[in-house]
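Enquirer: pasting the sequence and the predicted coordinates here, then a few questions.
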Amino acid sequence: MSILKNLPYEWLVGLRYTRAGKRSSRNSFISFISLISMAGIALGVAALIIILSVMNGFQKDVTDRMLSVLAHVEIYDKNGGLQDWQAQEQAVLKNPHVKGAAPFTPMQAGLMHGNDGLRPAFVRGVLPDQEPKVSDVERNIQAGSFNELRPGEFGIVLGVDLARSLQASVGDKVTMILPQGTVTPAGMVPRMRSFTVQGIFHAGHQEFDSTMAFVHLQDAQRMLRMDAPSGLRLRLDDMHKAPQVADEIKKVLPPNLEVRDWSKLNATWFAAVQTEKRMMFIILTLIIAVAGFNLVSTLVMTVTDKQPDIAILRTLGASPASIMKIFVIQGALVGLLGTALGVAGGVAVALNIDVIVPFIEHLLGVQFLSKDIYYISTVPSDMRWPDVAKIGALSVALAFLATLYPSRWAARVNPAEALRYE
C-alpha cells in the first residue's frame, strides 16, 4: 500500500477506474465491458501464439522430413560432369560447418513393373557408403538393404509409395526408361534397363516416397553415358546457416560450379508457407483489433460516466494532460493485463500441445490427424520466443492506440458544462 501512496495521482485515479465499481449498476456494467475487452485481448494473443507455434511445428516437421532425403547444399558443374569431385570434396570439407559430402547424379526416368503402367520417378545415383553422410535414407529403409546397391549389378531402392504403385517388392525386376534416346537404324530408341529392387525406404514425405528412387552412382553414369558425377551434396551442422555457408563455399570454388542451398531448391514451397503464416498472422491479429475496439467503447462510456469527476479534478488544478494520462493508464492496464493473460495461456498450451490434443481426441473420440493421410499422428508445436515477443508488443501497442481518442476527449471536457446539472 505504501507503494501505491507514492504513485502520482493520475496512476491512483486510473487504477481506481480500472477496478470494478460497486456503487451503481452503470459502473458495474462498465467494469464488465472492461473484463470482456481484457478477455478478448487475451483470447486473441493466446490464439495467435498457439496457431503460429503449430504452423512452425508443421513447417519444422516437414522440413526435417524433406532434409532426410535432400541435402543442405548442392554443388553442380554448369558444363556437365564434375570431373575432379574428390578435390572439390576436400575443398568444401575445410569449411567448419560442412559435416559431410557425397557425389550424386540425378536423372528423370520412368519405371515399369510387369504390365503395369509407366510411373515417373526422380532417380538419384549415389555411393551407398557415402550417402549416409548427407541424408538419412539408409536409416529409413523399411525392407531390403541400401548397401546392396553395387556397381554393375543395377540394383534400385524405391520409395514406399512408388513401390506400392508399381506393385514391386524386394527382389522384383523393374524396367527403367530414360527420355534420352539412342539413335539406331530404326530411329530413336529410348534407353531401357532392367533393375532389381534391393530396398524400399520411407522418408515420411509424400512427394519423395512416391517419386524418388536410388541407384548406384556408376550405374546412373552408365545410363546417362557420363564419366563423372553431376555434383556434390553437402550436409551442415546447422541447416539454417545453409545460405551463409553456400555463399562462403562459392567463393572458394571455381566459377564454373553452381552452389544452391536447400531453401532455394524448395523456394516455391517455402514461399507458400511464409505467405500462409503472414496471412494467418494478419487474420488472427484482427481478433486483438476487435478487442481494441471494445476497449475504445469501454473508455468512451467511462469518460461519459466520469465527466463530473473530471470537472472536479480540473477545478482542483488538474491539467488536460493529466486527465488524458488517467484514461491512457486505465486502457493501458486493461491491455497489459489481457496481453499477460494471453501470453501465459498461449505459451502454456503451445508447450503442452502434445498432451492437450491427445486428451481432447480421447475425450471426443476423434483423431484430428490420420496417419494414413498426413504421415504424422500428433500435432507438432514449435513455440519461438521472438514470435511471442512480437505478438505481445503488437497487442500492447493496439491497446495503447485504442486509448488515444477517449483520453483526448476526456481532456477536452469543459468543467462548467459537466457540472451544470450536478
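Expert: Yep, it's here. Numbering: from 1, shown residues only.
Enquirer: make it CA atoms for all contacts and neighbour counts henceforth
Expert: Noted.
Enquirer: would you mind measuring from the residue nearest the centre of the chain to residue 371?
Expert: Nearest to the geometric centre of the chain sits residue 56, at 3.2 Å (Cα atoms, centre = their mean). In this view, residue 56 and residue 371 are 19 Å apart by Cα to Cα, to the nearest Å.
Enquirer: repeat that for residue 146.
Expert: Using Cα to Cα, residue 146 is found at 25 Å from residue 371.
Enquirer: looking at the two, which is more packed in?
Expert: Neighbours were counted for residue 146 and for residue 371 using other Cα atoms under 10 Å; residue 146 has more, 27 against 11.
Enquirer: ok, back up a step: might one say that the residue nearest to the centre of the chain is in contact with residue 379?
Expert: No: judged on Cα atoms under 8 Å, residue 56 makes no contact with residue 379 at a distance of 11.0 Å.
Enquirer: find the nearest non-adjacent residue to residue 249, please.
Expert: By the measure of Cα to Cα, 6 or more residues apart in numbering, the closest residue to residue 249 outside its immediate chain neighbours is residue 92, 6.4 Å from it.
Enquirer: can you give me the strands in this structure?
Expert: Using DSSP state E, the strands of the chain run over residues 73-77, 98-112, 119-126, 141-144, 155-159, 173-184, 187-201, 212-216, 231-236, 257-261.
Enquirer: this is the comparison structure:
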Amino acid sequence: MLWPFYLALRQLFPSGRWFPFFTVISILGVALGVALLVVSTSVMGGFGYQIRQMIVDTQGEVQLRAYGLLYEPETVLDEVERVPGVAAATPFAEGVAMLEFARKPAFPAVQGIDLERAEAVVPLRHFVRAGSLDALDDDSVILSAPLAQSLGVRLGSRIDLYSPLLLERLKGDQVVMPRELEVVGIFEIGHQQLDNALVLVTLRTMQELYGLGDAVHGINVKLAEGSDPDAVAARINTVLAAEGRPAQARSWLDANEDFLFVLQLEKNMIFFLLTFIIVVSAFSVASSLLIAVVRKTREIGLLGALGAQPVAVALCFCFQGFFIGVLGTGCGLGLGLTFLHFRNDVVRLFTELTGSEQVLARFYQFSQLPSHTARGDLVLIVICAVVISTLAGLLPAWRAARFKPVEALRAE
C-alpha cells in the first residue's frame, strides 16, 4: 500500500475513534447530495418511463391514422403486416359519445377495438380489473374504473350510449333510440386522465354508432423486438404512398416528441441544480481538510524532512477527498434507494396528514409515485460525486505541498 494512501486513511479514521466528527460531517454532506440526486432523477425517470410505457401499451409503437376514414381496412392491414419489422396490427375507430346511467350523464371518449387482433398489439387484459375482456361483444361495454365509480355503475349494469349520428338523425325528424349496452368489465390503465374518460366497445359497435360502415379511423402497430419505430413508420408510409392511401404512420417517439423532450429537459435541469448540493458539500470537505493542514503543519514538515516529495504529500490530502467521496456516495446510494423503496408509503402518509390525495392524482395524473432508476443515471451520479469530492482536496493538497520542511517544523 502506498504510504500517502495509508496516511490518508489514518487521518480520516484515527485509532480509537470510529466516528471522527469532521469526517462524519463531510461524508454526511456528500451522502445527502447523492441521495437527493438519486431520488429526484429516479422519480423523474419514473414519470417518463411510465408515460412511455402507457403510450406504447395503449397505442402501439407505431400508429397509422387516416386523414378522414380508412376504407378497406383488411387490405391495408395485409399491406402493413407485410412491412419488415411489423409483428402485428389492429384497426380501431374512436370518437366521443354521451353515456347515461340512472339519469347521470357523462361524455367519455369511446374506442372500438377488433377483439381478434387487439390483444396481439396492446395488452388490454392487463388493465381489466373486474369482469373479463372475453365477455365483450356487440351488446356490451367495458368502462374505466373512475368513470364507473362516478356513475355508480357495476358489472351487469345497463347503460345508454348516444352517438353524434343519433343526434343527426333526430334533426331529420327520425326517431332513434339510444344504444343500450351491458357493462361486462371495468379497466384501469393507471393514468388519471385516460381512466376518467375512456370506454371500450367492439369495432363493429363503434362503426354502427358513427355510421362508418366498414371504415376505421386508424391502425395500431406492434413491432418485432429490436425494430426501430421511426424506420418502420417510414417503410409503412412508403407503402401507403405507393397504394395511394390517405393516411400517415407515425412512431410513438415522433408523435410525442415535444412532450418527451420536455420530460427529458426537466430531468436534466433537476440533475444540474441538485448537483450544486454536492458542490456545497465539497466546500465543507475542503474546509475540514484545510483545517487539518493547519493543525498538522509540523507533521507535514516532518514528512518533508524524512524525504517525502511534495507530490506525495499532496496525494495524501487528495486521497482523503477521494475516500470521503466514495464513502459518501455509497451511503447516499443506500439512503436514496431505501427511500425509493418506501416512497409510496411516505407519500401516502404525507397525503393523509395533509388531505391532498385527490390533488396529487388530479395534477400529476398518477395514483402512485412512479420510479425508474436508470443504470446510466447512477453511474453519472457516482462519477460526479467522487470527482467533485476528490477535487475538493486539491486546495488543501496544494497548500500542504507548498510547505518547506524547515518552516513547517518551526510552526507553533
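Expert: Ah, there it is. Please read all numbers here as calculations on a predicted model, not as lab measurements.
Enquirer: TM-score for these two?
Expert: Aligned and superposed, the two chains score 0.77 in TM-score terms (TM-score structural alignment, normalised by the length of the second structure); 399 aligned residues with a Cα RMSD of 4.4 Å.
Enquirer: any idea what the residue nearest to residue 249 of the first structure aligns with in the second structure?
Expert: Aligned counterpart of residue 92 of the first structure in the second structure: residue 80 (TM-score structural alignment).
Enquirer: look up how far residue 222 of the second structure lies from its match.
Expert: Residue 80 of the second structure is 11 Å from residue 222 of the second structure, where distance means Cα to Cα.
Enquirer: again with residue 251 of the second structure
Expert: Applying Cα to Cα to residue 251 of the second structure and residue 222 of the second structure gives a distance of 10 Å.
Enquirer: now the common contact residues for the two.
Expert: Contact criterion Cα atoms under 8 Å, 6 or more residues apart in numbering; residues bridging residue 251 of the second structure and residue 222 by contacting each: 61, 62.
Enquirer: report the contact partners of residue 339 of the second structure.
Expert: residue 39 are the contacts of residue 339 of the second structure under Cα under 8 Å, 6+ apart.
Enquirer: mind doing that once more with 10 Å?
Expert: Residue 339 of the second structure sits next to 35, 36, 38, 39, 333, 345, 346 when contact means Cα atoms under 10 Å, 6 or more residues apart in numbering.
Enquirer: how many neighbours does the third one have?
Expert: What it means is residue 38 of the second structure. When neighbours are counted by other Cα under 10 Å, residue 38 of the second structure registers 27.
Enquirer: what does it align to in the first structure?
Expert: Residue 38 of the second structure maps onto residue 49 in the first structure, by TM-score structural alignment.
Enquirer: for that match, which non-adjacent residue is spatially closest?
Expert: Nearest to residue 49 of the first structure is residue 346, by Cα to Cα, 6+ apart, at 5.4 Å.
Enquirer: ok, residue 402 of the second structure next?
Expert: Once flanking residues are discounted, residue 402 of the second structure sits nearest to residue 310: 7.2 Å by Cα to Cα, 6+ apart.
Enquirer: was I right about the one you found contacting residue 404?
Expert: Yes: with contact defined as Cα atoms under 10 Å, residue 310 of the second structure and residue 404 form a contacting pair (9.1 Å).
Enquirer: find residues that contact each of these two.
Expert: In contact with both residue 310 of the second structure and residue 404: 300, 304, using Cα under 10 Å, 6+ apart.
Enquirer: who's more crowded, those two?
Expert: For residue 310 of the second structure versus residue 404, neighbours defined as other Cα under 10 Å are more numerous around residue 310 (19 against 15).
Enquirer: ok, that one to residue 386 of the second structure distance?
Expert: Counting by Cα to Cα, the gap from residue 310 of the second structure to residue 386 of the second structure is 23 Å.
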